[in-house]
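Trainee: I would like to see how this sequence folds:
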Amino acid sequence: MKIQLKSKEEIERIRMAGAILADCHKEIAKVIKPGVTTAEIDRLVEVYLASRGATPAQKGYRGFPFAICASVNEVVCHGFPGTVPLQEGDIVTIDIVVNKSGWMADSAWSYRVGNVSQEAERLLQVTERALAAGIEAARIGNRVGDISYAVQEVARKAGLGIVKPLIGHGIGRNMHEPPDVPNFGRPRSGPKLQAGMVITIEPILTLGDTGAVFWDQDGWTIRSADGSLGAHYEHTLAITEEGPVILTC
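Mentor: Have a look, this model is predicted:
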């Protein structure tokens, strides 16, 4: 599949999905606390999206059975919601793809459960900073590799690991479209950034400096190989003549 450039009208449709997703994350933020289960958050999201005329796009995608990915502590991505209560000091990433009238938006956020350790706080802040650096590089005249390098350098300078198998991507009518947007790479490499491209940028970093991971037997849940904490922040954005426009805030 070629990179699909979106019209202004199509970007607005993605923005509609993104606005619902942003509001959904605000609802999640209200309930994240010790004692809450990720299964309860999953149900909240499904009910909330239905109330807005939207659906969770990942539910049923390649057999994934839930409305959200819920990744706690050393689970870095694609965790299954469960009935174990969150505990003080946990960090939990909630990753959601919203489908609104056939157009999709994707956003993940790592949440603090009560008070977290200094190292966990550093991981969260650096990962969010890596996302901001990637977005800043998402400008016409640059290439995908410039986004990748910007994310990589924030992680490298902080001594954090990059989960290299997991990457950002194009999005629109499909959850995953070209181009791939890795979290590591060389400047001035990869496809040119053009007006009308809609992509996700999603650094996934670990406190362990290798970023190595393994997959659980369920085929989805991905954990840091060294057991260290992982964090994941993601926005969907459009490349425009005026600069990057975040569609999920």
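Trainee: rest of the way, CA atoms for contacts and neighbours
Mentor: Noted.
Trainee: Enumerate every residue touching residue 120.
Mentor: 91, 207, 229 (CA atoms under 8 Å, 6 or more residues apart in numbering).
Trainee: so which of the residues you listed is the most crowded?
Mentor: residue 91 (27 neighbours; other CA atoms under 10 Å).
Trainee: ok, for that residue, nearest residue in space, not its chain neighbours?
Mentor: Distances taken as CA to CA, 6 or more residues apart in numbering place residue 112 nearest to residue 91, at 4.8 Å, with adjacent residues excluded.
Trainee: What of residue 52?
Mentor: residue 20 (7.2 Å).
Trainee: Quick one: residues contacting that neighbour.
Mentor: 49, 52, 98.
Trainee: Please apply the same query to residue 134.
Mentor: 146-148, 150-151, 201.
Trainee: Could I get the buried residue list for the top helix by length along the chain?
Mentor: Looking across the chain with DSSP state H, the single longest helix is helix 8-31. By 16 or more other CA atoms under 10 Å, the buried positions in helix 8-31 come out as 10-11, 13-22, 24-25, 28.
Trainee: Please identify which two of those are farthest apart in space.
Mentor: 10 and 28 (27.4 Å; CA to CA).
Trainee: hmm, back to that, with the contacts of residue 120 in mind, which one is nearest to residue 173?
Mentor: When the contacts of residue 120 are compared against residue 173 (criterion: CA to CA), the nearest one is residue 91, at 31.2 Å.
Trainee: residues touching that closest one, list them.
Mentor: 72-73, 110-113, 116, 120, 231.
Trainee: Looking at these, which are in strands?
Mentor: Counting by DSSP state E, the contacts of residue 91 place 72, 110-112, 231 in strands.
Trainee: Among these, which one has the most neighbours?
Mentor: When neighbours are counted by other CA under 10 Å, residue 231 leads these with 31 neighbours.
Trainee: And that residue, how far from residue 62?
Mentor: For residue 231, the distance to residue 62 (CA to CA, to the nearest Å) stands at 24 Å.
Trainee: quick revisit: closest one to residue 1 out of the contacts of residue 91, please.
Mentor: For the contacts of residue 91, the nearest to residue 1 is residue 231 (30.2 Å; CA to CA).
Trainee: close enough to count as contact, that closest one and residue 206?
Mentor: Yes. Judged on CA atoms under 8 Å, residue 231 makes contact with residue 206 at a distance of 6.5 Å.
Trainee: Overlap in contacts, the two.
Mentor: 76, 123.
Trainee: Another sequence for comparison is provided below:
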Amino acid sequence: MTYCHDLPLCSWILQGQKTHKVVHELATPRQPLLNDPSIGKNGTFNPFYQFPFSGSLRPVYPLSPTRVVPDHIPRPDYAENGRLMGFVHDVKTAVRLGQPPHILSAEEQQKMRKVCKLAREVLDLAASHVRPGITTDEIDAVVHQACIDRNSYPSPLNYRHYPKSVCTSINEAICHGIPDQRKLQEGDIINIDVTLYHDGVHGDLNETYAVGRIDDDAKRVIRTSRACLDAAIKICKPGALFRDLGKIIEPIARANGCSVVRTYTGHGINDLFHASPNIPHYARNKAVGTMKAGMAFTIEPMINLGSNQDEMHWPDNWTATTGDGKLSAQFEETLLVTETGVEILTAGKPREL
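Mentor: Reported below is the predicted structural model:
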């Protein structure tokens, strides 16, 4: 997932050498009234129908009830009340003061391998359901049950009060789309962002998929996003600088007529969903830190079609879309730096894009 690092609601934005904290609370959607123009014939509605959306994508409410995780499944500290305990202190301290990322022990590395393998299984299962006519809420149900079947907690659920078990971002949605009643349509693209919590650690990944046949622009932004991620991974090894990842990513995006989102970044991951280091995806960034064996983190460039790198946020305070309504695509892997290079913990089978 994307926090400014991967997830949004408590996000950290780097501006020069300063780190700014942006805290959001989940908005309470407006409830429809009789004869409300936002209500569809089937009872669905757009709670923000007066909002100046940048593109054609609209939320389709009501959201389904919060899905339940059985009591026997271990859960992170925020699962019950949405508040982040260790997260707030550790990330604030590590990012602001430049403290080094956590070096995983051999035991912790094995736990990360396990949870990332499970997360890959869940994402691949969710992707197998992508087709015209399915709702993103139905995809959320698939992910939720798949996590439970693996004795795992879906990490997004109640993270800063996020209401669902997965993020589903369609077309111009950059990240953090909330699953709802909208049916996927032929020609859409959708990013599915899965994170699992298992045996005390998190595993995080996402990919963007075509819904039926898509046009050349959609293919281009998807392929560019994947190419940016793959190129960045290739330079990961002990001694590499985190700031150099953006130096690799942005020229690839620009060469393909695309731009790189600056607000959201990759992040460290371990027993915390989002931890140090903070990893921007654009060139000439001021990220601090050098890769060392035993560090685990995500790289997840968000690539917009065209030159507009800005985003706008829906009133739900989660969904981020492109400022001009053009398409956006993203791929993410969780990585482990080894003594000789890097291990892609969430690696899957190669896809034809």
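Trainee: Map residue 136 of structure 2 onto structure 1.
Mentor: Per TM-score structural alignment, the equivalent position to residue 136 of structure 2 in structure 1 is residue 38.
Trainee: One more: residue 264 of structure 2?
Mentor: So residue 264 of structure 2 corresponds to residue 166, using TM-score structural alignment.
Trainee: Mind giving me the PyMOL command for buried ones among the contacts of residue 20 of structure 1?
Mentor: In PyMOL, a selection of the buried entries from the contacts of residue 20 of structure 1 looks like this (16+ other CA under 10 Å):
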select buried, resi 49+98
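Trainee: now the contacts of residue 20 of structure 1 in JSON lines, with distance to residue 66 of structure 1?
Mentor: Output for the contacts of residue 20 of structure 1, formatted as JSON lines (distance: CA to CA, whole Å):
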{"residue": "49", "distance to residue 66 of structure 1": "13"}
{"residue": "52", "distance to residue 66 of structure 1": "18"}
{"residue": "98", "distance to residue 66 of structure 1": "13"}
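Trainee: of all the contacts of residue 20 of structure 1, which comes closest to residue 245 of structure 1?
Mentor: residue 98 (17.9 Å).
Trainee: residue contacts, the closest one?
Mentor: With CA under 8 Å, 6+ apart, residue 98 of structure 1 has these contacts: 17-18, 20-21, 49, 54-57, 104-106.
Trainee: Kindly report the same for residue 135 of structure 1.
Mentor: Residues in contact with residue 135 of structure 1 (CA under 8 Å, 6+ apart) are 147, 201, 237, 244.
Trainee: Rebuild those as a markdown table, extending it with distance to residue 178 of structure 1.
Mentor: Below are those laid out as a markdown table (distance: CA to CA, whole Å):
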| residue | distance to residue 178 of structure 1 |
| --- | --- |
| 147 | 15 |
| 201 | 13 |
| 237 | 14 |
| 244 | 18 |
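Trainee: Could you dump those residues into TSV with secondary structure added?
Mentor: Shown next, in TSV, are the contacts of residue 135 of structure 1 (DSSP: H, G, I helix; E, B strand; the rest coil):
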residue	secondary structure
147	helix
201	strand
237	strand
244	strand
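Trainee: Among those residues, find me the one that's closest to residue 128 of structure 1.
Mentor: For the contacts of residue 135 of structure 1, the nearest to residue 128 of structure 1 is residue 201 (11.0 Å; CA to CA).
Trainee: Around the closest one, count how many other residues there are.
Mentor: 30.
Trainee: what lines up against it once you look at structure 2?
Mentor: By TM-score structural alignment, residue 201 of structure 1 lines up with residue 299.
Trainee: Now the nearest residue to that match once chain neighbours are set aside: which helix or strand?
Mentor: Leaving aside its sequence neighbours, residue 299 of structure 2 sits nearest to residue 266 (CA to CA, 6+ apart; 4.7 Å). Assessed by DSSP states H and E, residue 266 of structure 2 sits inside strand 266-268.
Trainee: Name all residues that make contact with the aligned partner of residue 169 of structure 2 in structure 1.
Mentor: By TM-score structural alignment, residue 169 of structure 2 lines up with residue 71 in structure 1. Residues near residue 71 of structure 1 by CA under 8 Å, 6+ apart: 77-81, 92-94.
Trainee: swap in residue 225 of structure 2?
Mentor: 253, 301-303, 329-331.
Trainee: go again using 7 Å as the cut-off
Mentor: 301-303, 329-331 (CA atoms under 7 Å, 6 or more residues apart in numbering).
Trainee: same check, this time on residue 99 of structure 1
Mentor: Residue 99 of structure 1 neighbours (CA under 7 Å, 6+ apart): 17, 54-57, 105.
Trainee: Contacts only, for residue 145 of structure 1.
Mentor: 185-190.
Trainee: So it belongs to a strand, correct?
Mentor: No. Residue state for residue 145 of structure 1 (three-state DSSP) corresponds to helix; a strand is not indicated.
Trainee: Please say which position in structure 2 it maps to.
Mentor: Using TM-score structural alignment, residue 145 of structure 1 pairs with residue 243 in structure 2.
Trainee: related to what we said a few turns ago, please indicate which of the contacts of residue 145 of structure 1 are buried?
Mentor: 185, 190.
Trainee: Can you show me the helices along structure 2?
Mentor: Counting by DSSP H, the helices of structure 2 are 86-97, 106-127, 136-149, 216-234, 244-255.
Trainee: Now render those as JSON lines, adding distance to residue 323 of structure 2.
Mentor: Shown next, in JSON lines, are the helices of structure 2 (distance: least, CA to CA, whole Å):
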{"stretch": "helix 86-97", "distance to residue 323 of structure 2": "28"}
{"stretch": "helix 106-127", "distance to residue 323 of structure 2": "27"}
{"stretch": "helix 136-149", "distance to residue 323 of structure 2": "23"}
{"stretch": "helix 216-234", "distance to residue 323 of structure 2": "16"}
{"stretch": "helix 244-255", "distance to residue 323 of structure 2": "17"}
